[in-house]
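Make a model of this:
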Amino acid sequence: MKKFNIEAADSQGHGHSFTIKPLKNERYRIFNEQHVRVATIEIDNQDPEHYRQSLDCSVDLFLLNAIKDGILLHDGVLAK
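Next up, the predicted model:
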């Protein structure tokens, strides 16, 4: 699977760019603008609203939810 980029806003409305690297089993590695991994998430394929994050996640929950929604939009799970 190929890497892709998304934009997501934090709780203050500031936009951020992220590079997403799809892994197997609905897992994704998330990298910031400096190409540093900030999280890995696994999205529940039965209920896309639920996901598990890595213990070393360095983004807040609001931003992580926005990133997850961006991933789902990219994958065609959510409608634009």
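
For the rest of this, base every contact and every neighbour count on C-alpha atoms.
Will do.

all strands of the protein, in order?
Using DSSP state E, the strands of the chain run over 4-9, 15-22, 27-31, 37-43, 51-53.

who wins for proximity to Val77 among those?
Between Val77 and those, the tightest spacing by C-alpha to C-alpha is seen for strand 37-43, at 11.2 Å.

and the angle from the closest one to strand 15-22?
Using axes from the mean of the first three to the mean of the last three C-alpha atoms, to 10 degrees, the inter-axis angle of strand 37-43 relative to strand 15-22 is 60 degrees.

what about strand 37-43, distance to the chain center?
6 Å (C-alpha atoms, centre = their mean, to the nearest Å).

next one: stretch 63-77
On C-alpha atoms, centre = their mean, the centre of stretch 63-77 falls 6 Å from the chain's centre.

likewise stretch 42-54?
With C-alpha atoms, centre = their mean, you get 11 Å for stretch 42-54.

ok, back up a step: turn the strands of the chain into TSV, including distance to Leu78 and mean neighbour count.
Output for those, formatted as TSV (distance: least, C-alpha to C-alpha, whole Å; neighbours: other C-alpha atoms under 10 Å):
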stretch	distance to Leu78	mean neighbour count
strand 4-9	14	16
strand 15-22	17	18
strand 27-31	17	20
strand 37-43	13	19
strand 51-53	15	14
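
Sequence B follows; please return its structure for comparison with A:
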Amino acid sequence: MKQFHIKAADHEGIGHSFIIKPLNHEQYQIFNEQQERIATIEIDNNDYTHCRQSLDCQIELPLLNSIRDSILIHDGVLVK
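Here you go, the predicted structure:
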């Protein structure tokens, strides 16, 4: 799978750009605009509202949830 770009808003409504690199169907690495890895997440295929984050995750939970939703929309799992 190829990497892709998403935009997601934080809890203040400020938009941020991220590069997403799929590792497999459930795991994704998240990079900031400076191409620094800031998190790895694993999305639960049984419950899309749940995901596990890496211990070194540098993203606050509301923004991480927004990123997760953007990934699911990109993958066609969620509809806007």
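
closest to Asp69 of structure 1 out of the strands of structure 1?
strand 4-9 (8.8 Å).

what helices or strands is that closest one leaning on?
strand 15-22, helix 61-74 (3 or more C-alpha pairs under 8 Å, 6 or more residues apart in numbering; DSSP states H and E).

repeat that for 10 Å
Secondary-structure packing of strand 4-9 of structure 1 (3 or more C-alpha pairs under 10 Å, 6 or more residues apart in numbering; DSSP states H and E): strand 15-22, strand 27-31, helix 61-74.

residues in structure 2 aligned with the first one?
This means strand 15-22 of structure 1. Alignment of strand 15-22 of structure 1 against structure 2: residues 15-22, by TM-score structural alignment.

Switch the strands of structure 1 over to TSV; also include distance to Asp75 of structure 1.
Listed next are the strands of structure 1 as TSV, based on distance: least, C-alpha to C-alpha, whole Å:
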stretch	distance to Asp75 of structure 1
strand 4-9	10
strand 15-22	10
strand 27-31	12
strand 37-43	12
strand 51-53	15
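
Can you give me every residue that contacts Leu55 of structure 2?
Going by C-alpha atoms under 10 Å, 6 or more residues apart in numbering, Leu55 of structure 2 touches Ala39, Thr40, Ile41.

Would you quantify the distance from the second one to Gln3 of structure 2?
As defined by C-alpha to C-alpha, to the nearest Å, Thr40 of structure 2 lies at a distance of 14 Å from Gln3 of structure 2.

Then the first one?
Between Ala39 of structure 2 and Gln3 of structure 2 the distance is 15 Å, computed by C-alpha to C-alpha.

Pull up the overlap in contacts between Thr40 and Gln3 of structure 2.
Ile20, Lys21, Pro22, Leu23, Tyr28, Gln29, Ile30.
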